[in-house]
Structure formats: C-alpha cells, structure tokens
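Visitor: sequence unknown, structure follows:
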C-alpha cells in the first residue's frame, strides 16, 4: 500500500474529485478526514465506503473560507487521528457569467473559497509537518488557471493564484521536508460541470483531443502519484490531466 497508515485531510471530500481521491487514498492504506459544506448525507455515504475499506473516516461541515473553522477542523483531525501526512486542498465553487456582470460579493466569495481557504488550510497543517520533517500538500487548481475561459474570470484568476501559491510555498517548504504540488484538472464529470448546458458541454467535448470529459478517478490517480512514494521528485509542479485542452 502506497499510503499505509498515513493520515490524509481532504477539503471538499463528499463528492466528485474529493470523494474519488478519498476512496483511492483509503484503498492505498490511508485514514481519511474530510470536510464539506452542508452535505452530510453524501459525506456519510463516502465515510461508510472508506470504513468498508478498513480505514478510519471522519467528516465535518466546514466553510474553508472561515480561517478559524478550517484550523479547528485540522486540529481536531490531528487530535483524533494523529499527525496529518497529506493535505488535499480541493474545496471549490464557481459562478459563471460575463466579466462585467460579476458583483463584488461574487468575486469575494470565489476568491475566499479558492485562494484564502486554500492558503490558510495549508497554514493550519504546515507547522506540524515542518516539525516532523515530512508532509505533502496538494492544491487543486484548474486548466482554466493556465488558459482562462469565457464566463469564468474570477475562477480562472483564483486558479492561477493557486498555481503561483504552490510554486512559492514549495521554495520554503521543500528544504524542510514538505512537498507542495498542484493538480490542474481539465473538464471532469462533477457537479460543477453538470451545470453546463448540453450545447456548451458538447462543444467543449468536440474541441478536446481526448473527445470526452475526464473521470474523477483519473484526477485522484494524479493526486496519488504526488502523494505516494513515486512522487518524491515533484516539487512545485502543476500536473494537468486535461484531455489535451492545455498542452505544455
């Protein structure tokens, strides 16, 4: 098992990429703590699947943009499960509309969840990782942070900021034994892409060299590579499984 007896904290873990990653990490031997936002029924389903794999699971509703709440959850995980080995910073949301139509509140919310929440959740687990001389932080960005998108200006800006944050923190963290990397998925079958119109979805698929959207499990496999023993030489990297939407 690649993650035997490690403790993983996953934000946005009840559905989609977060859920797939939680299950894959559990299959590889990790105990899983995850947060979600008012999604208790789906969260308990995910937790039950983790426990069925023989691993411990716990979850809580946490708004990651609330710094105190995020830190309290991280502290609870460390107290009940043990020191956190892996942080999968995945929580996200989006509001699609033309650039000129965004309100200040909408902009602030997108930035708070993606950038502020990710930054301070990493800060909540980082000192203990440094003290132990090891740890892994994986931040979920997006191919839209690499190329942009129509009707997604704040989201694309936030995801680009995550990539910059990942690179910057890596310079500080790697010499202390903590690896920080990012995953920038392309279009994946999740609740976020489910809000697209059929016409927009088909146009997107037609433009992809892969000819399809990705599966959450394919993104989880990328996270497992970064978290596991084969990922030891990835530092400050942004891996982008995106079906050819961005080639770099």
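Guide: That came through, no problem. Note that the coordinates shown come from a computational prediction; the quantities given were computed from them, not determined experimentally.

Visitor: all contacts plus neighbour counts: C-alpha atoms, from now on.
Guide: Will do.

Visitor: Go through whichever strand or helix holds residue 117 and flag the buried ones.
Guide: In this assignment (DSSP states H and E), residue 117 forms part of helix 117-132. For helix 117-132, a neighbour-count test (16 or more other CA atoms under 10 Å) marks 117, 118, 119, 120, 121, 122, 124, 125, 126, 128, 129, 130 as buried.

Visitor: immediately after it, which helix or strand?
Guide: Past helix 117-132, the next helix or strand by DSSP H and E is strand 135-140.

Visitor: Could you count how many residues lie near the closest residue in space to residue 210 that isn't next to it in sequence?
Guide: What sits nearest to residue 210 in space, not counting adjacent residues and going by CA to CA, 6 or more residues apart in numbering, is residue 243, at 4.9 Å. Using other CA atoms under 10 Å as the criterion, residue 243 is surrounded by 20 other residues.

Visitor: what's the residue closest to the geometric middle of this structure?
Guide: residue 90 (2.0 Å; CA atoms, centre = their mean).

Visitor: Any chance of CSV for the buried residues of helix 117-132, columns distance to residue 31?
Guide: What follows is the buried residues of helix 117-132, written out as CSV (distance: CA to CA, whole Å):
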residue, distance to residue 31
117, 22
118, 21
119, 23
120, 22
121, 18
122, 19
124, 19
125, 16
126, 19
128, 18
129, 17
130, 20
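
Visitor: put this beside the first:
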C-alpha cells in the first residue's frame, strides 16, 4: 500500500496529450509563493516549458514565454492567462542569436520592469544512433542546448541579473553560466516519447517508481528551485527521473522502439 501511494503522481497533477492547461490543480504550496515575480522561460510555448509557465503562474508569477514561433506562443499565452489569471508576454526569440535574445529581454523589461527567474528550457534533440546523426544535426543540438543556454544566461546577466540578482534554472542543459545557476535534469519525462506504448511495453519496469514522470512533476521541481524554499541551494543538479539513473540499463534499441511508436501516432 505504501509503495503504491509513493509511486502514484500527486492527485490532480496528471498530464494529458498536447499543450493544454491542467483541468484542475491542487496547490501543494501557498498560491502566492512567487507573487510579484517575473519568469523568463525559453521553450515556454510547449511541452515542459509550457507546464512550468502554468505552474509558476498558478503561484502568482508573471511570465515571459519565448521561442521562435510567435503564433504558437500567442496561442499558449491565451491558454495560460485564461487558466491562471496572471499576465503572460509572448516574445519571439532564437537562442542561437544573441541579438534576438537581447531584443526579447528588452521587450520583457519594458513590459514588466523586472525579471527574477530565467528558465532555460529551449532544446533540440534527435533520438538516433550517433552514426545516423548528421554533422548539421549535431551542431543544431549544441547550438540550441549548450550555446543557447549560455547566450540567454549571459544576456540576462548583463541586462538585469548583474545589478539585481536572479535565479537561473537549466532544463536538460548541462551548462551553468554563473554561481547562482541551478540545473534540473528532466530525464524522467519519458511519457512524452511513445506515450501509452511505452507503458504497455513495460519500458518503465526498471524505474524504482514503476512509471514515467509527467510534465507537472518536472514543473514542481523547477518551482522548488525558483522559490525561496531553495534559498540555500545553488550550483547543483536535481535529477528528476523516479530513480531510473540508479537502476535502468541504457537500452538504446528499446528507446528507439518507444520513439518510433510515438512518432507514428497522430498529433
């Protein structure tokens, strides 16, 4: 009984398919935990970034969601505002281009006058053997995940954090720009790859919690790192994967099967 309770996600925090706000939400922390603050979230228009924006906004935070597709961001912003009642500014950005980041940060500061939290969530990934990865594909991953994280952190540091302070949380990225940077490794969010197929094929049986993680659980981890609850935590990596890094074999063929099943499902 205790093991079943531990393995189940918190009530009301399950994620459906697509980028929609949670139909219901039960606050586990005080609703005004981030009241008055502003978060700048790259990759905030979809996936984990979208859920982080929603959870932050449900705790009183205003957000800036940034990615390349302004139309997609505008749609995401409407959903987030309707669900939370907080302000959300969509801005077009390419993290590979520092001038694009600078313009977006300027727009955010003009709108909100402050930025307290940076979530580096923009990422590009290709699930395939290294032998099948093109030179350009590998460069794209490095440019977005590594250089993009550095670029955004550096621009925000120079434009605001150097004089006012701030918190940086990197999602899946491995680079921290300054001492106050924090990292979340979101490796457990495998539910996004393959969905029900992954569960049916028992791909999660080796994970101690016996299931995939969901976007809300990753967002709650980011909420902890961005809040006063972690005021004496810095320069660390919070691994959010249900313990799979301790027990799970790196079965590449199994992961490819899961990915293929997810890729073939209608979106």
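Guide: Right, received. Where do you want to start? Predicted model, so just to flag it, every value in this text is computed and none were measured.

Visitor: Show me which of the buried residues of helix 117-132 of structure 1 is closest to residue 208 of structure 1.
Guide: Nearest to residue 208 of structure 1 among the buried residues of helix 117-132 of structure 1, counting by CA to CA, is residue 118 at 28.9 Å.

Visitor: list the contacts for the corresponding residue of structure 2 for that closest one?
Guide: Counting by TM-score structural alignment, residue 118 of structure 1 corresponds to residue 149 in structure 2. By CA atoms under 8 Å, 6 or more residues apart in numbering, the contact set of residue 149 of structure 2 is 95, 120, 122, 170, 173, 175.

Visitor: for the fourth one, what are its contacts?
Guide: Residues in contact with residue 170 of structure 2, defined by CA under 8 Å, 6+ apart, are 119, 120, 121, 149, 176, 181, 182, 183, 184.

Visitor: The third one pairs with which position in structure 1?
Guide: Mapped onto structure 1 by TM-score structural alignment, residue 121 of structure 2 lines up with residue 90.

Visitor: That match contacts residue 20, doesn't it?
Guide: No - in this structure, residue 90 of structure 1 is not within contact of residue 20 by CA atoms under 8 Å, at 11.4 Å.

Visitor: May I see the buried residues of the lengthiest helix in structure 1?
Guide: Taking DSSP state H as the criterion, structure 1 has its longest helix at helix 153-173. Within helix 153-173 of structure 1, the residues scored as buried using 16+ other CA under 10 Å are 153-167, 169-170, 173.

Visitor: How about stretch 20-38 of structure 1?
Guide: 20-37.

Visitor: so it matches what in structure 2?
Guide: Residue span in structure 2 matched to stretch 20-38 of structure 1, by TM-score structural alignment: 51-69.

Visitor: Just tell me what residue 5 of structure 1 corresponds to in structure 2.
Guide: So residue 5 of structure 1 corresponds to residue 36, using TM-score structural alignment.

Visitor: Could you pull up the residues touching that match?
Guide: 60, 61, 62.

Visitor: Quick check: the last one touching residue 38?
Guide: Right, residue 62 of structure 2. Yes - counting by CA under 8 Å, residue 38 is a contact partner of residue 62 of structure 2 at 4.8 Å.

Visitor: so how many other residues sit close to the aligned residue in structure 1 for residue 236 of structure 2?
Guide: Aligned counterpart of residue 236 of structure 2 in structure 1: residue 237 (TM-score structural alignment). Using other CA under 10 Å, residue 237 of structure 1 has 18 other residues around it.

Visitor: Likewise for residue 214 of structure 1?
Guide: 18.

Visitor: again, but for residue 127 of structure 2
Guide: 12.

Visitor: could you measure the residue of structure 1 positioned farthest from its centre against residue 110 of structure 1, distance?
Guide: Relative to the centre of structure 1, the most outlying C-alpha is that of residue 100, 28.3 Å out, by CA atoms, centre = their mean. From residue 100 of structure 1 across to residue 110 of structure 1, the span is 15 Å (CA to CA, to the nearest Å).
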